[in-house]
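Enquirer: give me coordinates for this.
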Amino acid sequence: MKTKLYTSFFFSLAMVFLLFMRVNAQSTTLTGEITGKVLDEDQKAFPYATISLLNAKDSTAIKGTLTGDNGTYTFKDLNAGKYLIAIYVVGYKKTFKGPYAIGADKRLFQVEQVQLATDAKQLKGVEIVKQKPLIERQIDKTVLNIENSVLASGNTALEILQKAPGVTVDKDGKISLRGKQGVNVMLDGKPTYLSAEQLANLLRSTEGSAIQSIELITNPSSKYDAAGNSGIINIKLKKNKNFGTNGSLSAGAGYGANYKLNSGLNMNHRAKKFNIFGNGDYGVNKRFQETDIVRVNGTAADQTYFDQTSHSDAKRINRNYKAGIDYFINDNHTLGFLLNGYHGNGNDAANVLTLIGDRPGKTDSSVVAPNTNERKYTGITYNLNYKGTLDTLGQEISADVDYSRYTAKQNSVFNNMYKDATGQPLKPAYIFRNASPSVVKIQAAKVDYTLPINKEMKLDLGLKTSFVQTDNNFLFENFNNNQWVNDAGKSNQFLYDENINAAYANINRKFKSTTVQLGLRLEQTNSKGNSVTEQKVVKRDYLNLFPTLFINQELSKDHEVGFSYSRRIDRPDYGSLNPFIYYVDLYSFRQGNPFLKPQYTNSFEFSYSFKKSLNVTFGYSHTNDVMTEVLLTDTAKKTIFISVQNLAKQDSYNMNMSYPVQITKWWSSNNNLTVYYNKFQTPNLLGLPYKSGRTSFNLNTSQTITLNSSTKFEWSGYYQSKQVYGTLLIAPQYGIDLGASKSFMDNKLSIKFAANDIFKLQKSQITSAIPSQNYVVNERWESQVFRLTCTYRFGSKDIKAARQRSGSSESEGRRVKSGK
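Expert: Modelled structure (predicted):
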């Protein structure tokens, strides 16, 4: 009942505010308006054509816009006077219409439909040399334009994220943005709802050739889900929009210490009433990883020294696919269906040697463990979507309904053979295995509505609901008397159900040189975790409000400042809540925590931009009940284990500076520096107060050398200084990548070469920030890989359908479509 009252009050307030704004807008003085529509040579709506409004007296440009998806354009609030309309698209003849005299006798003009004609002279000699930069700064986000990047060839989405400015990815695939974990990763604007492990597997199975761009949003608006204390990473997949039938075929091979293969097919057919598209990618990746763990366990009087080394070889085979259809009901309404899925399987073979003694360098006994692991992951998502343009003023409504199902099966066998100091058998081998099948089902639906109240004001409203169900089984078996026997004390089943209902309102108002956006999001959460075997149930129901504020001020033509604030939440992922004990080896394991609480973050950010090139941001956030991965030793069992716990609070300060430089006509440079300080505090960890903090920085740079329109070279490098996160001290990490590309056959065929970690610099070292915990974890993996990728494009490639988004309304278009 309380939830219904909150929701009713929230929307009643929004509707009253909307009515007031409408009345206020209607009371203003009416001015003139010119509208029109552009068609191509086949009399189809022409989207994103450049339209200029000119002064009829001297043909000077007054303002510009782009046509919408339905080919229409509008110039509103025009003062009295005479105007011309100019329509221009590369490859077509420039067209002028008018003059149109706006005065007291006539205020509204409907320009007759304009059908563009191709310009044979321009098409014959056209050479497109300008393209989007690799890193593009926008007012509310940073965009990595992956589609044409050399370094993306043959890499997966997870590997590409490692090259993104301010982003770090650890050995387990956990992602941090500007030194903070808790990133909400989205695909095509839709949440994944996956645990950290499942998300890492999804990103490993997504080939770079399928990615169009990656958006880094550090302080999202209320339109987005409130999850993600460090922001949102939105991965946008390719979707060909060209008319006719077209596509591309790619194949690549790579080699480091092992072979790599990848291939992909992209097809698209677009006609007047529908657009059918699909793509599939296949990848094989075999790689190694080496891990050394040196630790001391026990008390001052009784210490045990462990020196563990392991080498594992892993092979993963990934397949992902996407298919969909858009049906254009008419120029203003579109209905679409999308199918997106992936399938991955792999196996690991690890040889682990653990030397045990009572002092450094002495071996009293050892454990030799040849362990194996087989895994299989599948996922599929069905999406039904609708988008409608309700009028020429920009009033829009969109709706999405999603159903997703993810399955995972993992089987591990641990063979532990005990040896004495001379290497002879010490006691019978201890052999056990784990089977951990899991199923995740997700149902979600949302509706978004946009209303331009007047020229300077816009209102966004939306509703969303989602239901998540997970079923995790864990079977632990011991090998006794030549047969497998279930260990009921270590086997378990964990069920988790979650329902989130949300509503939001955003109001955006533009003044002369100031833009202000206020937002409020309401989210009501119902969750239930049930450890069936242990008969433990954790149930939570809570309601939260999440306000946002954005202010942008243009000080002059070259100087711009901004301020933003948001409140956000992070709920525990399903893997962290699962109380199973998952063994890495005999002395190392992970364990979930079903009593984890959600964490809440208040974030503030101040930004400065000079000529939209030099961008500097200063951020501060405070998080309560921060969820942190904690690595601890058990002195009684002499083991080392990882779990997620709620520490009391985290304070994070960061400064980010980026500066793309066009050094010469053929040499461009993108540079990004992030400096941050993370401080963690909690009153009780292992019976004592705990506090940690450290200033760290990340530096990313990429250089592009363009020899001509068909040949270019790239190199990129990164350096991450020593940092602290929770109870972990992480040593510096760094690496350098190289790439080159060459196009042939009128850009239909392209060949790309990429070299990752050319000097074998990447490695990881972790120690404890807790003085009483004495361990060092060193890791090295197959980071140096050389790849060669070939791509062939075929079919129609009309310039008119490329949907180039540029011009005077570019930023407005982004804001309207953000989050879709």
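Enquirer: contacts, neighbours, all on C-alpha from now
Expert: OK.
Enquirer: ranges for the helices of the stretch 1-150 of the chain?
Expert: For the stretch 1-150 of the chain, the helices defined by DSSP state H, counting those that start in this stretch cover 2-26, 120-125.
Enquirer: alongside the first, I'd like the structure of this one:
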Amino acid sequence: MNKALRLLYGCLLAISLSSSLLFAQSGTILINVREANQQPVIGATLRLTDRADTTRKLYAISDTAGKASFRVTAGRSYRLLVTSIGYKPLLHELLNAADQLTLIMQSDNVQLQGVSVTAAKPLVRQEDDKTIVDPEPIAATSTSAYELLEKTPGLFLDPDGNVYLSSTTPATIYINGREQKMSAADIASLLKSLPPNSIARMEVLRTPSARYDASSSGGIVNVILKKGVNIGMTGSANAGFNQGRFGNQFVGLNLNYNQGRRSSYLNLNYTRRNTYEQIQTNRAFSTDSILRQNAYTTYPAQIFYTGYGVGFEVSKKWDLNVDGRFSWNESNSSASNMNQISQISTDRLLSDNLNQIDGSNRLLSVTQGVTAKYKIDTLGSELITDVSYNFMGNRGSQDFSTQYLRPESPRTSGDGDFDSQRNLLAVQVDLKYKLTKSITLETGTKVTWQQFNSRQDYFTWRSNQRVPDAGRTNAFDYRENINAAYAQISKSFGAFLLKGGVRFENTNMDGHQRVPVDTTFKINRTDLFPYVYLSRRVAKVAGYELRSYLVYRRSITRPAYDYLNPAARYVDQYLFDRGNPALRPQFTENYEVNISVEDRPLFAIGQNNTRDIFTNVVYQDPARPSIAYRTYDNLGVNKETYFRALAGIPPIKRYFFVVGAQYNYNEYSGIYENKPLNFKRGSWSFFTYHSLKIDTRSTFTLNGFIRTRGQLQFYELSNFGGLNMSLNRKFMKDKLMVTLTANDIFFTNYYQFTLQQGSVSADGLRRNDTRRFGLTLRYNFGLRKKEERTNMFNMEAPAQN
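Expert: Model prediction:
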């Protein structure tokens, strides 16, 4: 595979270098925008995009004579998009820029107050080194941002809330361009509090540039929230429910306001949800003994969410935006775990006990950000300063008990309280400067400070006395400071775009375990992370441009405090968690080649080479084989080769679809329990999305995925997947939308797992409340711009002259 990758890189690079560089002269092109009756179209918006460098976009507004002009370079190809209220969008390809051009716009007969279906808007499109996902068609069938991610083609989520893109390393979640620096469980809780219709778009960066944190080895998913961008006062009210074994209900209100140089928005949402999780595990801890565990947990919760923001155009050069989010999550849990130890040869039950845990949890999340943008010139040069603060407080309690059924023994019980607080402050300055029309410099700095404090106090009842439980009680403080700086430069020449850069990161970690033992540690290190990106036009097939991208990136995954803390943490009487203070960070080098058609991704092939990979491992206690310790180790190296393809058809009258596939092949080599541990495993993932327009007001959609022979660390997963359907219809002059949904119709979105790891042999099943049927209502009000039709592959209407 290495030879094939090197050969492909070499061929594409040879093609690129063989092209001659052209130094062309610039000139002015005058554009006349007219109606069919030759009357001028006043105030139309014109966007001119350089086909060779899509980051270069010029804008103009037609004057009272319907005229606008651009400064262009002779010999280059451009794409011109013209939009105006009351007219259908018009797309024109400028292959050889002329001195003058007249464009005729077709009128749109739909009134402004209505919702019309006019322009082509892609669900998935490629923009340089990132994929843009428009969530609008999926949002109507989802109750939260978490569900929206689950249904996005090409994104996969595990039951713990981790998001996966190209590799088996989880992606990093950003919101409005800011890294959240939370655990997977905390991020999942945050995403479940976000209403789906508050999201404007999602940016998927599988190979982020030097501008982004190097800790994003698995890529980045950047969730961009909607802001007040409409004319006047607009908004929507929504409500709905869905029902599985348990039910979810939600209600929300979104307001947007824009007047002159000021815009604002307000999102309010209340959700009441409940779900369950079932985990069955069988673990052999000796040649003739097996431990069978069956855990069932319910999670009822209610969530209050508020999002707000205000934007100011201070002057023609200065923009200021203030935004924030507030989330309050009240949740409870009730867990029942049956534990049985049997003799394999005789199937005789040796031990039988029941663990029960009832808990309550209160989670408060507050985020506040301020962004200032200074426009340096009209070429796109800008200076952006972003300051953000995030607070997350988690407080709760637990009551636990164990009933010993065989051999019969007195019941044990206890209780505990926990309190944790996380404060994160980030300051980032980014400069984008156009040195020339074809050369762009990007540089910046970022400083983050994180403080995390946690305290857990547990007690057990002994002889009718409440005494401290040393096995569960712990307290620790954690400090983290990361200082970063980067510089990268991009240059377009002919059909090429070359971008290269390097990122410098200085990491400082200070952890202090106070209870039960002192496990203080400090980590200070500095690393460099290079990045290279090359794009060029390969060919033009049937009028469509075929463009290739080559990417190289180095990244780091740092061990979190929980991975480093060696103090044992009680899970149940058979399982403990503990960290490894000797754990080293893991480094990944990523190579990728991908191809897109127009702005739509087609296929990609790449490889991740990871050294010092730290993996979740399980060790059995030699003295007490029934007890296992779950921890992390740097066991070896992993080479992961992946292939991703995406295809579809344009709308055939009322129907279109997209289908995709991804293949991951892992080759692992390491040492476990002082013995060689090597394995090779391949896994396929398939996903699809279909849309059928029944009539002018009704649409049927279907989406689903299948994963075969999946992998989660050393766990081998069975085949699993899910199929979702929705039917929506508009009423009341298209202002009211009613949506019926059915998620995981065949109840197949669960998996069985096996773990064959040294002396550990286990298997089991994990299932959640994924099959649900629901109803959603959304009412749009206020004076609105015309909405756009979602078209998976953005098959544009022919250009008109």
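Enquirer: what's the TM-score for these two chains?
Expert: Superposed pair, TM-score by TM-score structural alignment, normalised by the length of structure 2: 0.84. Supporting alignment: 731 aligned residues with a C-alpha RMSD of 3.4 Å.
Enquirer: contacts only, for the residue nearest the centre of structure 2.
Expert: Centroid-nearest residue in structure 2, with C-alpha atoms, centre = their mean: residue 221, separated by 3.1 Å. Counting by C-alpha atoms under 8 Å, 6 or more residues apart in numbering, residue 221 of structure 2 makes contact with 171, 172, 173, 174, 202, 203, 204, 205.
Enquirer: drop anything exposed from those.
Expert: For the contacts of residue 221 of structure 2, a burial check counting by 16 or more other C-alpha atoms under 10 Å picks out 171, 172, 173, 174, 202, 203, 204, 205.
Enquirer: let me know the closest of those residues to residue 94 of structure 2.
Expert: Distance ranking of these against residue 94 of structure 2, using C-alpha to C-alpha, places residue 203 first at 28.2 Å.
Enquirer: and that closest one, that's in a strand?
Expert: Yes. Checked against DSSP: H, G, I helix; E, B strand; the rest coil, residue 203 of structure 2 lies within a strand.
Enquirer: show me which of the contacts of residue 221 of structure 2 is closest to residue 742 of structure 2.
Expert: Nearest to residue 742 of structure 2 among the contacts of residue 221 of structure 2, with distances taken as C-alpha to C-alpha, is residue 202, at 23.6 Å.
Enquirer: which residue is the nearest non-sequential neighbour of the counterpart of the closest one in structure 1?
Expert: Matched to structure 1 by TM-score structural alignment, residue 202 of structure 2 sits across from residue 214. Distances taken as C-alpha to C-alpha, 6 or more residues apart in numbering put residue 235 closest to residue 214 of structure 1, at 4.6 Å, once the chain neighbours are dropped.
Enquirer: got the contact list for residue 817 of structure 1?
Expert: Residue 817 of structure 1 is in contact with no residue at all, counting by C-alpha under 8 Å, 6+ apart.
Enquirer: equivalent analysis for residue 520 of structure 2, please.
Expert: Applying C-alpha under 8 Å, 6+ apart to residue 520 of structure 2 gives the contacts 510, 511, 512, 513.
Enquirer: mapped onto structure 1, which of these hold?
Expert: Counting by both residues aligned by TM-score structural alignment, their matches' C-alpha atoms under 8 Å, these that remain in contact in structure 1 are 510, 511, 512, 513.
Enquirer: now those as JSON lines including secondary structure?
Expert: Listed next are those as JSON lines, based on three-state DSSP:
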{"residue": "510", "secondary structure": "strand"}
{"residue": "511", "secondary structure": "strand"}
{"residue": "512", "secondary structure": "strand"}
{"residue": "513", "secondary structure": "strand"}
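Enquirer: out of those residues, what pair is the most spread apart?
Expert: Greatest spatial distance among those (C-alpha to C-alpha): 510 and 513, at 10.2 Å.
Enquirer: neighbour count for the two, which is higher?
Expert: residue 513 (19 against 16; other C-alpha atoms under 10 Å).
Enquirer: so what corresponds to that one in structure 1?
Expert: That one, residue 513 of structure 2, aligns with residue 531 by TM-score structural alignment.
Enquirer: ok, its match - contacts?
Expert: Shown in contact with residue 531 of structure 1 (C-alpha under 8 Å, 6+ apart): 492, 493, 494, 495, 537, 578, 579.
Enquirer: if anything else comes up later, I'll come back, but that's it for now.
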